[in-house]
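1. Got a sequence here, can you model it:
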Amino acid sequence: MPTPESDTHPTVEEKHHPMLKMVLEIGPLLVFFFGNLRGEWLAQKFPILTEVGGPLFIATALFMAATVIALIVSKLVFKHLPIMPFVSGVVVLIFGGLGIYLQDETFIKMKPTIINGMFAFLLLGGLFFGKSLLGYVFNAAFQLDDEGWKKLTLRWGLFFIFLAVLNEIVWRNFSDDTWVNFKVWGTMPITILFTLSQMPLIMRHQVPDAAAKGDKAE
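-> Here you go, the predicted structure:
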């Protein structure tokens, strides 16, 4: 069975197409933002979209389509489906579909809570059983020792809980537009800042890349 360390190497394709990888991860969120912002205009241009519902439902339908396209492109170009986007995509399709079918925005707004809660449960649950699962969740380009993986897994697990709670606070207390803006323009910067804040820990626990050493030896 592969260890988290062995699963953290980016593929050759990911090294050659870093910008495409970023676009595939961020693109669906931007589509969601545009769909909510210009939902009424889109409905006028494409009357069939009126059957989906209001702007938030139109945005969700476009988000679902963009997510599926991003996963397909990832599979074709990178030869695999990243675990985190794949799991998120499944939740997007299930709860987005329920929200549109039932015309209930609650399913759509609770989706980030469920996704983040699920990742927190997996990471912290894995630690409880002595497994550092972060290497299987993230396709990161660094190697850590066991203690480093445990600490980083704990921190990310707690961070996912923070994001889940924050999403609940925002969607339950603010307008739809505020929630969409938070989802697109708030969550990403917060996650980037958190990731950067973990660099000292990563540097302290990073171990030599055996594969890189082998390449140099050749």
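
2. going forward, measure contacts between C-alpha atoms and count neighbours the same way
-> Fine.

3. Which secondary structure state does Ile72 sit in?
-> Using DSSP: H, G, I helix; E, B strand; the rest coil, the structure places Ile72 in helix.

4. if I look at it, how far off is Pro18?
-> Distance of Ile72 to Pro18, given as C-alpha to C-alpha, to the nearest Å: 17 Å.

5. Show me which of those two is the more surrounded one.
-> Ile72 (16 against 11; other C-alpha atoms under 10 Å).

6. What residues does the more buried one make contact with?
-> Neighbouring residues of Ile72 by C-alpha atoms under 8 Å, 6 or more residues apart in numbering: there are none.

7. The one 3 residues further on now?
-> By C-alpha under 8 Å, 6+ apart, the contact set of Lys75 is Leu81.

8. Now show me the structure for the sequence below, then we'll compare the two:
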Amino acid sequence: MSTQKISTSLKLGLELGPIVLFFAGFRFFKDRSFSIFGTDYSGFIVMTALFVLMIVVSTGILWRLTGTISKMQLMTLVLVVVMGGLSVYFNDDHFIKMKPTLLYLAFGGVLGFGLLRGQSYLKLVMEEALPLQPEGWMILTRRLCGFFFALALTNELVWRIFSTETWVTFKTFGLTLAMFGFFMAQAKVLDRYGIKDQA
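-> Below is the predicted model:
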């Protein structure tokens, strides 16, 4: 299947839509329980099952429209299906709450491994959208590596210390805003090391 480009708004909607719908569904069903095949499930577990389904569908649509799925998207999909599936199977919300931790540890670990080899693996996945000089890629990669590890630690602290409702809000808005904030804070690096179009 050939690679095709889609609008940024559609891509963002497909990537963030399941997260927003999970949050909305949790807010509506958080105080309810459901008896399915003789087992009682909380509203959180039911929404987790629906979230897994939504992620699979949205990723499938994205692949169908663009003809490609990035390694980051694929890793996210696998972790959501595995950890979400374990939460539903064992009727235990701990698994899905640990998903962001594992995801950010994986991202940070991959970037860190590249740095140890003197390479920016971030460049491999973002070079086309964000052309930078080699030094700029290394600086951005080091910062993002540390940031991913910080997010992993923060997620662990939030889900272990605070309520499920607090964690859902943090997962939906806190982590998303943190990512936007991180890249906004890199404006000086992007400006200094960005490769200008000579044409």
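
9. The first structure: helices as residue ranges?
-> All helices of the first structure, identified by DSSP state H, fall at 4-7, 12-16, 18-37, 39-45, 55-78, 83-102, 105-128, 134-137, 146-173, 176-181, 187-197, 199-205, 210-217.

10. how deep is the counterpart of Val73 of the first structure in the second structure tucked in, by neighbour count?
-> In the second structure, the residue matched to Val73 of the first structure (TM-score structural alignment) is Ile61. Close neighbours of Ile61 of the second structure, defined as other C-alpha under 10 Å, add up to 14.

11. Grab the nearest non-local neighbour of the spatially most central residue of the second structure.
-> Note on the second structure: the residue nearest the mean C-alpha position is Thr76, at 6.1 Å, using C-alpha atoms, centre = their mean. Once flanking residues are discounted, Thr76 of the second structure sits nearest to Leu103: 6.8 Å by C-alpha to C-alpha, 6 or more residues apart in numbering.

12. got a list of what the residue mapped onto the one you found from the first structure touches?
-> Leu103 of the second structure maps onto Ile115 in the first structure, with residues paired by TM-score structural alignment. By C-alpha under 8 Å, 6+ apart, Ile115 of the first structure lies in contact with Ser88, Val91, Ala164.

13. what's the mean deviation for stretch 58-78 of the first structure versus the second structure?
-> Superposing on the second structure and averaging over aligned pairs (mean C-alpha distance after the TM-score superposition for the first structure), stretch 58-78 of the first structure comes out at 1.0 Å.

14. So which bits of that stretch are buried?
-> Neighbour-count burial for stretch 58-78 of the first structure, counted by 16 or more other C-alpha atoms under 10 Å, picks out 58-64, 66-68, 70-74, 78.

15. what distance separates it from the centre of its chain?
-> 13 Å (C-alpha atoms, centre = their mean, to the nearest Å).

16. Return the distance of Arg64 of the second structure relative to Leu140 of the second structure.
-> Counting by C-alpha to C-alpha, the gap from Arg64 of the second structure to Leu140 of the second structure is 31 Å.

17. er, Met184 of the second structure actually
-> 12 Å.

18. the more surrounded of these two?
-> Shown here are Met184 of the second structure and Leu140; by other C-alpha under 10 Å, Leu140 has more neighbours (18 against 11).

19. In contact with the more buried one: list those residues for me.
-> Gln186, Val189.

20. The one 4 residues further on now?
-> By C-alpha under 8 Å, 6+ apart, Leu144 of the second structure lies in contact with Gly108.

21. Over to Phe148 of the second structure?
-> Tyr104, Leu105, Phe107, Gly108.

22. Would you agree Gly114 of the second structure is in contact with Leu124?
-> No. Using C-alpha atoms under 8 Å as the test, Gly114 of the second structure is too far from Leu124 to be in contact (10.7 Å).

23. So for those two, which residue has more residues nearby?
-> Neighbours per residue (other C-alpha under 10 Å) separate Gly114 of the second structure from Leu124, with Gly114 holding more: 17 against 9.
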